[in-house]
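Novice: pasting the structure only:
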């Protein structure tokens, strides 16, 4: 299946570099349009109806998200590009959407193209984009919803509904307030980085907890935490002091 692609990038060098990488190293992809501003991107995409859009997040005339906001009935995949691993990229990760950091790694580019080549459930994809736009509207650095990729598809979860996350080998199990559990094929470290600014803390190699859902801390038996659902969570000796400090600060806010 040949993919028709549009590149939205305001720097000529980056635009041409990505075009050359795609044409030389990615099979069955045709660059049908180039754009360097929000206005030009909206017009080009609406006119050409590509299969995939490589969308720079930071444009001189606005952002890639402005482009998404102004398009109706999105029927293409979006692969975001950026030179900065920043708040916007965290929002993209929360939505389980693809992104590429500049300078673009060839293997990551090829992987992103192949994922775009596989037909997605368009309704689910629209939900991912909606989740992204919702999170971007919130006051930084708060992110309200997270998209979890499971073996069955995607789950869209309110962050404040997560009690804690538990490492299950190379997988992560999410334990939610409604007693549901979700198993995701990503390492706990991935979610530690994503949820750090959402009042989550890695208190043990196996546990990442929502600090707002802590019921009590028990000092005996080496110390452990009781969550609001009465589950017991282990805490590492090296984490106890930081945990107490963070909880004290959280209570004062």
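Specialist: Now that the structure is in, tell me what you want to look at. In this text the structure is predicted, and so the values were computed from the model without any measurement.
Novice: all contacts plus neighbour counts: C-alpha atoms, from now on.
Specialist: Will do.
Novice: which SS class is residue 222?
Specialist: Per DSSP: H, G, I helix; E, B strand; the rest coil, the secondary structure class of residue 222 is coil.
Novice: looking at this protein, which residue lies furthest from center?
Specialist: residue 220 (38.3 Å; Cα atoms, centre = their mean).
Novice: and stretch 187-194, how far out from the chain's middle?
Specialist: Averaging C-alpha positions (Cα atoms, centre = their mean, to the nearest Å) puts stretch 187-194 11 Å from its chain's average.
Novice: Touching that stretch from outside, list them.
Specialist: 90, 93-94, 165-167, 169-172, 200-202, 206, 208 (Cα atoms under 8 Å, 6 or more residues apart in numbering).
Novice: what do you get if the cut-off is 7 Å, keeping everything else the same?
Specialist: Stretch 187-194 is contacted by residues 90, 167, 170-172, 202, 208 when judged by Cα atoms under 7 Å, 6 or more residues apart in numbering.
Novice: taking the residues you listed one by one, which sit in strands?
Specialist: 167, 171-172, 202, 208 (DSSP state E).
Novice: Specify which member of the contacts of stretch 187-194 is nearest to residue 133.
Specialist: residue 90 (12.2 Å; Cα to Cα).
Novice: So which residues make contact with the helix or strand harbouring residue 18?
Specialist: Here residue 18 is covered by helix 12-25, with elements defined by DSSP states H and E. For helix 12-25, the external contacting residues (Cα under 7 Å, 6+ apart) are 7, 9, 29.
Novice: Presented hereafter is structure B, for comparison with structure A:
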């Protein structure tokens, strides 16, 4: 059983989540529920749960502030429940933190619990990702660090270090400015969600580039771009006009 605490200031949200857990996640045992960050901190210290469902926006102390006030180790799995804006969601994605949008959907909840079970089987503590999330939540999106999952865990990089990303089936090669290449266990579409849209552009179904690292445009049999590391990438015909517009080229 996965021992669990729910922290949410809205009672009806707690009741809805409890019902969904009962219907879809019999392996989850809810130890207690809390309606404030202070209650949540006390409950976590007392019960040492495997998993915490945490509402982002609560009065007096929001979810980020609650985590920041907790002393280490924060060695529980974390799922945020939120109606929050895209900027906060991007901070969560960048930090590899799971979340569920309210109103919570039963099948999505079940999928999130499957991911928790996998993390618990692998003895993967949540602490480093929570620390990264707290740091990211106070930063502009271009300054956030991104958690790249590899076979050993996570590698944290800043968006400026990423030159471009290229798909390889269900995986993505991430090319960095120091000539390193990382193979991560996310498809290109999932990787794109983590990247700041102000500086990254999808130029092909198989590649995303950092606009700051484009060094040259080449026209010929199609459009190609030369990146700062010298690599040449093809631009899809359907992506050409939007890319040229973003680069200020007609």
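Specialist: Looks like it arrived, so ask away. What you see is a predicted model, and the numbers here were worked out from it, not measured in a lab.
Novice: rewinding a little: in the helix holding residue 18 of the first structure, what counts as buried?
Specialist: Neighbour-count burial for helix 12-25 of the first structure flags 14-15, 18-19, 22 (criterion: 16 or more other Cα atoms under 10 Å).
Novice: Could you check how far the most centrally placed residue in the first structure is from residue 37 of the first structure?
Specialist: Note on the first structure: the residue nearest the mean C-alpha position is residue 93, at 1.0 Å, using Cα atoms, centre = their mean. Going from residue 93 of the first structure to residue 37 of the first structure by Cα to Cα, to the nearest Å gives 24 Å.
Novice: In the first structure, what range does whatever helix or strand residue 65 of the second structure lives in match?
Specialist: Of the helices and strands defined by DSSP H and E, residue 65 of the second structure is found in helix 63-69. Alignment of helix 63-69 of the second structure against the first structure: residues 64-70, by TM-score structural alignment.
Novice: re the thing from before, for the following helix or strand past the helix holding residue 18 of the first structure, give me the average deviation versus the second structure.
Specialist: Following helix 12-25 of the first structure in sequence order, the next helix or strand is strand 29-35 (DSSP H and E). On the superposed models, the aligned residues of the second structure are on average 1.7 Å from strand 29-35 of the first structure, with distances taken as mean Cα distance after the TM-score superposition for the first structure.
Novice: which other helices and strands contact the helix or strand just after strand 29-35 of the first structure?
Specialist: Under the assignment DSSP H and E, the closest C-terminal helix or strand after strand 29-35 of the first structure is helix 38-48. Packing contacts for helix 38-48 of the first structure, counted by 3 or more Cα pairs under 7 Å, 6 or more residues apart in numbering; DSSP states H and E, involve helix 64-70.
Novice: So which elements touch the helix it packs on?
Specialist: On the basis of 3+ Cα pairs under 7 Å, 6+ apart, helix 64-70 of the first structure makes packing contacts with helix 38-48.
Novice: quick one, the very next helix or strand once past the helix it packs on and strand 29-35 angle?
Specialist: Note on helix 38-48 of the first structure: by DSSP H and E, the next helix or strand toward the C-terminus is strand 52-56. Between strand 52-56 of the first structure and strand 29-35, the angle formed by their directions is 40 degrees, by axes from the mean of the first three to the mean of the last three Cα atoms, to 10 degrees.
Novice: buried residues in strand 52-56 of the first structure?
Specialist: Taking 16+ other Cα under 10 Å as the neighbour-count basis, strand 52-56 of the first structure is seen to contain the buried residues 52-56.
Novice: That strand vs the second structure, mean deviation?
Specialist: After superposition, strand 52-56 of the first structure averages 0.6 Å from its match (mean Cα distance after the TM-score superposition for the first structure).
Novice: Chain neighbours aside, what residue packs nearest to the residue nearest to the centre of the first structure?
Specialist: Spatial nearest neighbour of residue 93 of the first structure, excluding adjacent residues (Cα to Cα, 6 or more residues apart in numbering): residue 194 at 7.7 Å.
Novice: tell me which element that neighbour is part of?
Specialist: Using DSSP H and E, the element containing residue 194 of the first structure is helix 188-195.
Novice: starting at the chain centroid, how far to the helix holding residue 18 of the first structure?
Specialist: Relative to the mean C-alpha coordinate of its chain, helix 12-25 of the first structure is positioned 25 Å out (Cα atoms, centre = their mean).
Novice: How about stretch 197-214 of the second structure?
Specialist: For stretch 197-214 of the second structure, the gap between its own C-alpha mean and the chain's C-alpha mean amounts to 19 Å (Cα atoms, centre = their mean).
Novice: Give me the contacts around that stretch.
Specialist: 162-167, 225-228, 235-236, 239.
Novice: Tabulate these (JSON lines), appending neighbour count.
Specialist: Supplementary listing: those in JSON lines, determined by neighbours: other Cα atoms under 10 Å:
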{"residue": "162", "neighbour count": "22"}
{"residue": "163", "neighbour count": "25"}
{"residue": "164", "neighbour count": "27"}
{"residue": "165", "neighbour count": "24"}
{"residue": "166", "neighbour count": "21"}
{"residue": "167", "neighbour count": "21"}
{"residue": "225", "neighbour count": "20"}
{"residue": "226", "neighbour count": "16"}
{"residue": "227", "neighbour count": "20"}
{"residue": "228", "neighbour count": "16"}
{"residue": "235", "neighbour count": "22"}
{"residue": "236", "neighbour count": "18"}
{"residue": "239", "neighbour count": "15"}
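Novice: Next, find the distance separating the closest residue to residue 61 of the second structure other than its chain neighbours from residue 85 of the second structure.
Specialist: Taking Cα to Cα, 6+ apart as the measure, residue 61 of the second structure lies nearest to residue 37, with 5.7 Å between them; neighbours along the chain are not counted. When distance is defined by Cα to Cα, residue 37 of the second structure is 20 Å away from residue 85 of the second structure.
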